Structure formats: structure tokens, C-alpha cells
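Chemist: This is a predicted model, with the sequence first.
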Amino acid sequence: MDVRSITDHLQHIRSLSNEPATTGAPVTNEELIVKILSGLGLEYCEILTAIRAHDTIITYEELYEKLIHHELFLKHKDMKKTPTPITTAIAQKNNFNNKN
């Protein structure tokens, strides 16, 4: 998936799926879910595995909720990796003290 948010990705796929409906060939929920899942990047691998493990097909609404929560989880995880100014200052101070 590119750098679009999950919301943008889902809206884009949903709009594409609505086009065939106007020509008389509506897209099924299963086709919509497969299209959405196939467009996700590696960072969604864990949740894709869990979704595919279901005995029944997930609804669009359930998938939307799960992907939004996973996106928030990923953002929170990335924030933990980024050092804050305080953490950086302490690390630099400790490094300076260890050299002296």
C-alpha cells in the first residue's frame, strides 16, 4: 500500500467497487474485502493473517474498524521508536559522562 491512510484506502476501494454496481454487476462483500486486503502493505501482515483465519467472511464495517485500530497501533508503535528531545538529551549527557 502507498502512504495513504487506511481511511483513504478503504474509501478509494469502496468507490471503485461502486462503479460496477451502476452497470448492473454489483461487487459482493467478499470481493470488496479481498480487494481491500490485497492492497495492504507488509505492516498489516499480522492482522491479515488473523482475518484470513476466520471461518466466516468479515463484513466491510468490521474490517474498517479493525484496520483503523491497527493503523492507530502502528502509529503508536512508531512514536515509541522516535526519540523525544528529553530522551536524546539524557542519552547525550550519559554518553558525555561515560567518556570523561
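Modeler: Yep, it's here.
Chemist: going forward, measure contacts between C-alpha atoms and count neighbours the same way
Modeler: Noted.
Chemist: check contacts around the residue nearest the centre of the chain.
Modeler: Central residue of the chain (CA atoms, centre = their mean): residue 71, 4.1 Å from the mean position. Contacts here follow CA atoms under 8 Å, 6 or more residues apart in numbering; on that basis residue 71 touches residue 6.
Chemist: Okay, one more to line up with it:
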Amino acid sequence: MSVAGYMNTVKSIVDDLFVIGHPLRTEGIIAHTLNDIGNDFKELKAAVQFFDTSITFEDLYNKLFYEELILKRHINENDDLKITA
């Protein structure tokens, strides 16, 4: 699943919990999201967890989306190298 798809699912769950009277704190949402995104984003996970400042869900979404673009570009570059080798 793409980052956008995953983050939209997370947002939908968070919204549903809010509607039924069980809102989550931003810190909890970020922690759960970082725990579930997998090893492809381990450097970003470490950076977010390392810094003491808090991050918004929207900022995390943007960072994950950008990181996904970089990963896809890197994969495509490696595929191009394999074809020409």
C-alpha cells in the first residue's frame, strides 16, 4: 500500500474513533503510525523519534510521502542499471 493510502486509512480510523468518543492524542497517532510503516522508512522513523519536538500528522504525512518518492526513484534507477548492465 502506498503512503497516501496508508495515511488515509490511519486518518479514517482516527476520525472514526473521535466520532464514537475515543479521540487519540497526536503523540499516540504518530507513535502507532511510525510503528506500522515498516523498514523502508527506518531512517525517517529514527529521525522523528530522536528529536524532542512534536510533529503533526500532516507533517508526518508529507515527510513519508516525500520519502516514498525518493525510494521509488531509487528503485527505478536501480532497475535501469540492471537493464543496461
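Modeler: Yep, that arrived. Since we're looking at a predicted model, the values are computed, not measured.
Chemist: Post the TM-score for the overlay when you can.
Modeler: Here the superposed chains carry a TM-score of 0.89, computed using TM-score structural alignment, normalised by the length of the second structure; 85 aligned residues with a CA RMSD of 1.6 Å.
Chemist: what does stretch 49-64 of the second structure correspond to over in the first structure?
Modeler: Aligned by TM-score structural alignment, stretch 49-64 of the second structure falls on residues 52-67 of the first structure.
Chemist: do the same with stretch 16-25 of the second structure
Modeler: Using TM-score structural alignment, stretch 16-25 of the second structure pairs with 19-28 in the first structure.
Chemist: quick one: secondary structure of residue 26 of the first structure?
Modeler: What DSSP: H, G, I helix; E, B strand; the rest coil gives for residue 26 of the first structure is coil.
Chemist: thought it was touching residue 18?
Modeler: Yes: shown here, residue 26 of the first structure and residue 18 form a contact pair, counting by CA atoms under 8 Å, at 7.2 Å.
Chemist: before we move on, the earlier item: contact partners of the match of stretch 16-25 of the second structure?
Modeler: If you take CA under 8 Å, 6+ apart as the criterion, stretch 19-28 of the first structure is touched by 17, 18.
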